[in-house]
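Trainee: turn this into a structure:
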Amino acid sequence: MGIEGAANQRFDTVLMGRGTYEPGLAVGVTSPYPHLTPYVFSRTLSRLDPAVEIVSTDPVAFVRDLKRRDGAGIWLCGGAHLAGQLLEEIDELIIKRYPVVIGSGIPLFRAPFLPASFTLTDSRVFNTGATLTTYSTSSTPQK
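Mentor: As a prediction, this is how the structure comes out:
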């Protein structure tokens, strides 16, 4: 694809929950983002690829430690349960929407009710009708 060896400009780390990681495993992909440092949060999976670290500890403490390290950004790739646990650690939301109705859909966050405010920082509409909307943290979640 012409990106081999190119430096990551925005993210160098990707976080996934087990449910996001497993579809790739089903087709034999053990490291779906080889250009990033991947962490998969699971208490049931064992390490299948030396490049992918399985994390069975508290996601919040783990992410807070990651944020203290040198490096580029951290991409929370997927998992409503994982996103719900990490809501207070999220600095920016980048939401892709497609003009397709598929039924009940997948929630962005699976967590107890806890309002969190974000500020719109960018919005793009593509000729397909898809949108890419970016929000940044404007305050901490209200308890």
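
Trainee: can we go C-alpha only for contacts and neighbour counts from here?
Mentor: OK.

Trainee: now do the same end-to-end measure for stretch 50-57.
Mentor: Using C-alpha to C-alpha, to the nearest Å, the end-to-end distance of stretch 50-57 comes to 18 Å.

Trainee: name the residues of it that are buried.
Mentor: Neighbour-count burial for stretch 50-57, counted by 16 or more other C-alpha atoms under 10 Å, picks out 52-55.

Trainee: check stretch 121-133 too.
Mentor: For stretch 121-133, by 16+ other C-alpha under 10 Å, it's 131, 133.

Trainee: one more sequence to fold, the one below, so I can look at both together:
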Amino acid sequence: MRKLTYLVATTLDGFIAAPDGGFGDFLFEGDHMAALIEQQPDTVPTQMREPLGITGPNKSFDTVLMGRSTYQVPGGLPSPYAHLRQYVVSSTLSDTPADVEVVSGDVLAKVRELKAEDGLDIWLCGGGKLAAALLPEIDRLVLKVHPVVLGRGIPLFDGEFPAARFALVETQAFSTGVVFSTFTKS
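Mentor: Just a heads-up that it's a prediction; the model follows:
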């Protein structure tokens, strides 16, 4: 069975974006970026893959799931991850390219359906409300913790949800101060 992985950048105080949805305070240069490209190349937007030398088949994921705000981030692309099956969860979005499917119904049922299929894993790209709704189905967390404190913004998990316990399985620290921590559901 495929696994759902919530792989996301976060601040020290648990925000995945600024209040306006921006990412300007996150670090986009340094040794952690080289590690991300090597370890998780599937998470690099399609238009950046070739310039970064990313070729070949997907390594970890063949499907990406994102909330409407993550999909419609300012300056975003209409098909940001064309190398993956793309799903956007929204009850209001309707105008997307043919390779982006909108999920407007029961997202938990859709994720369970996707997990039952053959293939690589599913990447939960964001956002916080969607992560909270899908917490029962999240098998793995990969947090790219940036040495930044925002004080407010879009939380890693936003909403009401039952407590869930995860076990730390790997930590990788970089000279930039970014730390990748991987957790699996206990």
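
Trainee: give me the three-state assignment for the aligned partner of F180 of structure 2 in structure 1.
Mentor: Using TM-score structural alignment as the criterion, F180 of structure 2 maps onto L132 of structure 1. Using DSSP: H, G, I helix; E, B strand; the rest coil, the structure places L132 of structure 1 in strand.

Trainee: quick one, strands of structure 1?
Mentor: For structure 1, the strands defined by DSSP state E cover 11-17, 37-41, 53-55, 73-78, 92-97, 118-125, 131-137.

Trainee: CSV for the buried residues of stretch 50-57 of structure 1, including distance to F118 of structure 1?
Mentor: Below are the buried residues of stretch 50-57 of structure 1 laid out as CSV (distance: C-alpha to C-alpha, whole Å):
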residue, distance to F118 of structure 1
V52, 31
E53, 30
I54, 30
V55, 28
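
Trainee: tell me the counterpart of C77 of structure 1 in structure 2.
Mentor: Match for C77 of structure 1 (TM-score structural alignment): C125.

Trainee: how near is its match to S175 of structure 2?
Mentor: C125 of structure 2 is 25 Å from S175 of structure 2, by C-alpha to C-alpha.

Trainee: then K185 of structure 2?
Mentor: From K185 of structure 2 to S175 of structure 2 the distance is 28 Å (C-alpha to C-alpha).

Trainee: just V102 of structure 2 next, same as before
Mentor: Note on V102 of structure 2: its distance to S175 of structure 2, by C-alpha to C-alpha, is 39 Å.

Trainee: contacts only, for the residue lying closest to I106 of structure 1 once chain neighbours are set aside.
Mentor: What sits nearest to I106 of structure 1 in space, not counting adjacent residues and going by C-alpha to C-alpha, 6 or more residues apart in numbering, is A80, at 7.8 Å. Shown in contact with A80 of structure 1 (C-alpha atoms under 8 Å, 6 or more residues apart in numbering): 106-110.
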